[in-house]
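Colleague: Quick one: sequence plus predicted model below, questions after.
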Amino acid sequence: MRGRALTAAPFLALALLVGASVGPPGDAPAGAQASDTPSPTETAETPAPASPLVAVVRGPGGIGYWVVTADGNVQVVGTAVDPRLRLPEPLDQSVVDARVGAPGALGVWLRLADGSEVALGDPGPNVYVGDDRPPGWLVGVGTGRLLSGSWWPDIDTACTAGLPRHVRIGQTVLTTLSELEFGTAVAQARDHRVGGILLTGGATPHVWRRIDELQDFAGWIPLMFAVDEEGGRVQRLRGVLPALASAAVQAGRTPAQAGDDARRHALAMSDLGFTVNFAPVLDVGAGPGIGDRSFGDDPAVVTDYGLATVNGIAAGGVLAVVKHFPGHGGASADTHLGPATTAALDRLRVRDLLPFAAAVGEGNAAVMVGHLDVPGLTDGMPASLSHAAVTGLLRDDLGHDGLVVTDSLVMNSIAGRWSVGDAAALAIVAGADLALVGGLDDAEAAFAAVAAAADDGRLTESRLNDAATHVLRAKGVYSCTLVGRVGQWRPALYDPAARRS
């Protein structure tokens, strides 16, 4: 399980920079001094104490934290995302006050002991654009939010909120195209009106070139390229990659062998440009529509082989998506064909949910939610569109804080009751992050419906920001690097010296 720090509550401390030192509870973080009092052995040549702390904020995804000091330096603790981009020179005198810059800008003003002001980042009124970034800009973004009295548990969610709304909405739509249709999605990739593409049909040895071309148009926000590579009869890349055994066949070997196969296959997928594998199936049982796609009827067996496969896919550099939450193995029908019902929720908790709970605990997989009516939970709605299932059961009860994808919203279990647009809006409101739809016409309908839901208040800004942030994190994109670069273009750089003259 991934190590996690400061997740019990949004830990935040802010000292308005008059020498106070603020840090996380317990031991002082690496790089911060526990005390400013010199020891008896210290001499006059002892270096000055570390600069006062501005704040301690949780890192991206709640993993680790950053210790931000008044001179613009950042101590990164327990997170792989390092915000130290072109840091400013340390200040040569103490900071006595700070104030927020212009709305949407990338920094704050610090007032020094001599009465002068210096910029931490770019306080505005205009933001930096293109490849340019002022020294300390990321510190300025975070500190500016803190000084505004606002708090996001994750600083990248704050940056996502600053992106144009059409960019955030576009991240929630996953369209389904054949390889030969990839070239028709140039405008959607360039304008960020889709978050990614699921390959349907087969692939040729040239698929990598078509993916590269679209990624060039996508620019700062790469497209997610997904494919169903479960193995056996569900393997879209069969024509270009070696055959992969079905889950039922894999269960006749060892979990270690299954994991190693998954790793090798993911490496080959990644070489072609695919970033997401809609696998493995964690359904317990071989019910309608599942069959040999399941590892078996025993939750423990499904868990062992499922986790080995998830970890193997992750080791190959691809994101695994476990499916079909909350469990399709014992469902009454194939959701491709029509509505399906599972056993009651109490039964799912002791059987079907166990592999999903284990995968959530591992923390390195996304979850696909199926179109399954769960007695005692969804009140006749499919789980994919149910707030009780997605937000209540998956996020709140099981603790999943990562990406959630719907099963295809053009399947008969959905299409017989809702338009693709209405279904997409319902899914995002319910707590899903990515609505999986059909071709580009469906993608435009989904985009318009999600936008309409945001307009009329059914979809809150907070939910939209969370969904877009989850998608960006799954792509390995840190949203603070997108501010001023995506979806807008602002004029010339602001000169902080002019502000002080």
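Modeller: Looks like it came in fine.
Colleague: going forward, measure contacts and count neighbours with C-alpha atoms only.
Modeller: OK.
Colleague: Count the residues that sit near Arg349.
Modeller: Neighbourhood size, Arg349 [other CA atoms under 10 Å]: 12.
Colleague: now it: how far from Pro375?
Modeller: Noted for Arg349: a distance of 12 Å to Pro375, by CA to CA, to the nearest Å.
Colleague: Would you map the helices across the stretch 151-300 of the chain?
Modeller: Using DSSP state H, counting those that start in this stretch, the helices found in the stretch 151-300 of the chain span residues 155-161, 165-170, 186-190, 207-218, 247-250, 255-272, 299-315.
Colleague: nearest to His400, of those helices?
Modeller: helix 299-315 (15.3 Å; CA to CA).
Colleague: Buried residues, that closest one. List them.
Modeller: For helix 299-315, the neighbour count (16 or more other CA atoms under 10 Å) marks 299, 301-315 as buried.
Colleague: what separates it from the chain centre, distance-wise?
Modeller: Computed by CA atoms, centre = their mean, to the nearest Å, the chain-centroid distance of helix 299-315 equals 21 Å.
Colleague: again, but for stretch 166-186
Modeller: With CA atoms, centre = their mean, you get 18 Å for stretch 166-186.
Colleague: Same question for stretch 283-293.
Modeller: 29 Å.
Colleague: got the contact list for that stretch?
Modeller: The contact list for stretch 283-293 (CA atoms under 8 Å, 6 or more residues apart in numbering) reads 230, 232, 246-249, 281, 294-299, 302, 323-325, 327-336, 351-352, 355.
Colleague: In strands, which of these fall?
Modeller: Mapping these onto strands (DSSP state E) picks out Glu230, Lys323, His324, Phe325.
Colleague: List the buried residues of the helix or strand containing His470.
Modeller: Element membership for His470, per DSSP states H and E: helix 461-474. For helix 461-474, a neighbour-count test (16+ other CA under 10 Å) marks Arg463, Leu464, Asn465, Asp466, Ala467, Ala468, Thr469, His470, Val471, Leu472, Arg473, Ala474 as buried.
Colleague: hold the first one in mind and look at this next one:
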Amino acid sequence: MRNELPIGRRGGPRPGTRALLVSTALGALLAALLHDPGHRVDGHPVAAPGGAATTSQTPTTTRDPSPAPPPDPCPATVASLTLRHRLAQLLMVGVDPRGPADALDLVSAEQVGGIFIGGDDTGLLSAGLDAVRGAATLPLQVAVDDEGGRVQRVDVLDGSIPSAREMAAAMTPDQVRVLARDRAAALAKRGVTMDLAPVVDTSGLPDATVIGDRSFSADPAVAAEYALAFAQGLQEVGTTPVLKHFPGHGNTSGDSHRGAVTSPPLDALRRADLVPYRDIARYGRVVVMLGHIDVPGLTGGLPATLSPEAYALLRGEFGFTGPAMTDDLGAMRAVTDRVDLPEAVRQALAAGADIALWSSGGRTGEVLDHLEASVAAGTLPATRVDEAARRVLSHKNAC
């Protein structure tokens, strides 16, 4: 039988029952609050007994931003140098190859950034360069031009290597890489850190012409392939390669050692001589040497080493960010017939060179005096000096 509510009470609990339900609900709420002080009522936090209101938050995962690259230390290193020391770091000066005395005096007195060892005497290379390098307060570049064939410096000490043209004719690129690696290892044992090679000029001219057999090939693709292999071999031992002679000396009107020379017009160079410089980053950490070449449509009658437009082409169209070096400013008539050495160095640096080379040695103090005066006069901008110094010191890991 069903239990029914009395008439007049239908639709709701009896008064006693209602009180019991309310009491039960309040007890449940209190228990929940005591169990969970962060419980919310109507979306608002309820304070735990004796404490402040708390909120329950769902943990969120945030992605750490990419770490910022470390600051470039080279500007501070450059700023710590005197102006003369900054300028000296931009010089590579030829020294007496017969022994260490000349090089030691030069580095101790002027703190030049590099020395060049040319000629056929091997006294300095066989005697070792430890004392000379020890006299430098910043890392010293020690350079030779050891290409192979008719241009090599340690053949008497470490054996002869073939010319570039002979390498390309008889060897694979990988064999050339190994040859260059072994040669660099021999040079490194003697204290050499930089080889003014490989030649990337394209030339099909006879062997004895200014470039001739120093070129791997008249085909720019072949020349680039073998130059890359040679550069990689040098780099395996830590030797710096120098690609030369931008924007192309292989098809010029003559020999810049003997006088002014002219190349084919710029548009023609882009189709051949300049092709090996495309995608220049593939060569790795290299220096590029500019030649004393007048390029119609580019240099306006100046040799490329003194032409702002030539450096702009290298930096802009070819995207090169490493140090740019001049060919010899002191012993090649394409420059010496035009201007005296101290002014040639100033013009080259002002145009965009980072390293000014002269093989004849001497006159370093005179050159530095002229450069300091040029900075003071504004004919060699201080900003250009700092830019070149940063590039040189960064390349030498000297910061």
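Modeller: Alright, I've got the coordinates. Just so you know, these numbers come straight off a predicted model, no measurement behind them.
Colleague: Overlay the chains and give the TM-score.
Modeller: Put the two chains on top of each other and the TM-score (TM-score structural alignment, normalised by the length of the second structure) is 0.79; 338 aligned residues with a CA RMSD of 2.4 Å.
Colleague: Against the second structure, what's the mean shift for the helix holding His470 of the first structure, could you check?
Modeller: Helix 461-474 of the first structure, aligned to the second structure and superposed, deviates on average by 1.6 Å (mean CA distance after the TM-score superposition for the first structure).
Colleague: Where does that helix end up in the second structure?
Modeller: Here helix 461-474 of the first structure aligns to the second structure at residues 382-395, judged by TM-score structural alignment.
Colleague: can you pull the contacts of the corresponding residue of the second structure for Ala357 of the first structure?
Modeller: Ala357 of the first structure maps onto Arg278 of the second structure when the alignment is built from TM-score structural alignment. By CA under 8 Å, 6+ apart, the contact set of Arg278 of the second structure is Phe318.
Colleague: ok, now how distant is Arg278 of the second structure from Gly322 of the second structure?
Modeller: 15 Å.
Colleague: which residue lines up with Leu228 of the second structure in the first structure?
Modeller: By TM-score structural alignment, Leu228 of the second structure lines up with Leu307 in the first structure.
Colleague: ok, now which ones touch that match?
Modeller: By CA under 8 Å, 6+ apart, the residues touching Leu307 of the first structure are Ala358, Ala359.
Colleague: how near is it to Thr160 of the first structure?
Modeller: Separation of Leu307 of the first structure from Thr160 of the first structure (CA to CA) stands at 31 Å.
Colleague: So the residue nearest the centre of the second structure: helix, strand or coil?
Modeller: Central residue of the second structure (CA atoms, centre = their mean): Gly322, 3.9 Å from the mean position. Secondary structure, DSSP: H, G, I helix; E, B strand; the rest coil: Gly322 of the second structure is coil.
Colleague: What's the match for it in the first structure?
Modeller: When the first structure is aligned by TM-score structural alignment, Gly322 of the second structure is paired with Gly402.
Colleague: from memory that match sits against His470, does it?
Modeller: Yes: using CA atoms under 8 Å as the test, Gly402 of the first structure is close enough to His470 to be in contact (6.0 Å).
Colleague: that older thread, distance from the chain centre to the match of helix 461-474 of the first structure, please.
Modeller: Remark: stretch 382-395 of the second structure is offset 12 Å from the chain centroid, using CA atoms, centre = their mean.
Colleague: what residues does that stretch touch?
Modeller: Outside stretch 382-395 of the second structure, the residues touching it (CA under 8 Å, 6+ apart) are 74-75, 78, 86-87, 89-90, 285, 322-323, 349-350, 352-355, 375, 399.
Colleague: Mind telling me what Pro326 of the first structure corresponds to in the second structure?
Modeller: So Pro326 of the first structure corresponds to Pro247, using TM-score structural alignment.
Colleague: count of residues packed around its match?
Modeller: That count, for Pro247 of the second structure with other CA under 10 Å as the rule, works out to 30.
Colleague: what's the closest non-adjacent residue to it?
Modeller: Leu274 (6.1 Å; CA to CA, 6 or more residues apart in numbering).
Colleague: List the contacts of the one you found.
Modeller: Leu274 of the second structure makes contacts with Phe246, Pro247, Gly248, as judged by CA under 8 Å, 6+ apart.
Colleague: Shared with the first structure, which of those residues?
Modeller: Contacts conserved in the first structure for those, counting by both residues aligned by TM-score structural alignment, their matches' CA atoms under 8 Å: Phe246, Pro247, Gly248.
Colleague: tell me which of the residues you listed is nearest to Leu313 of the second structure?
Modeller: Using CA to CA, Pro247 comes nearest to Leu313 of the second structure of those, at 8.9 Å.
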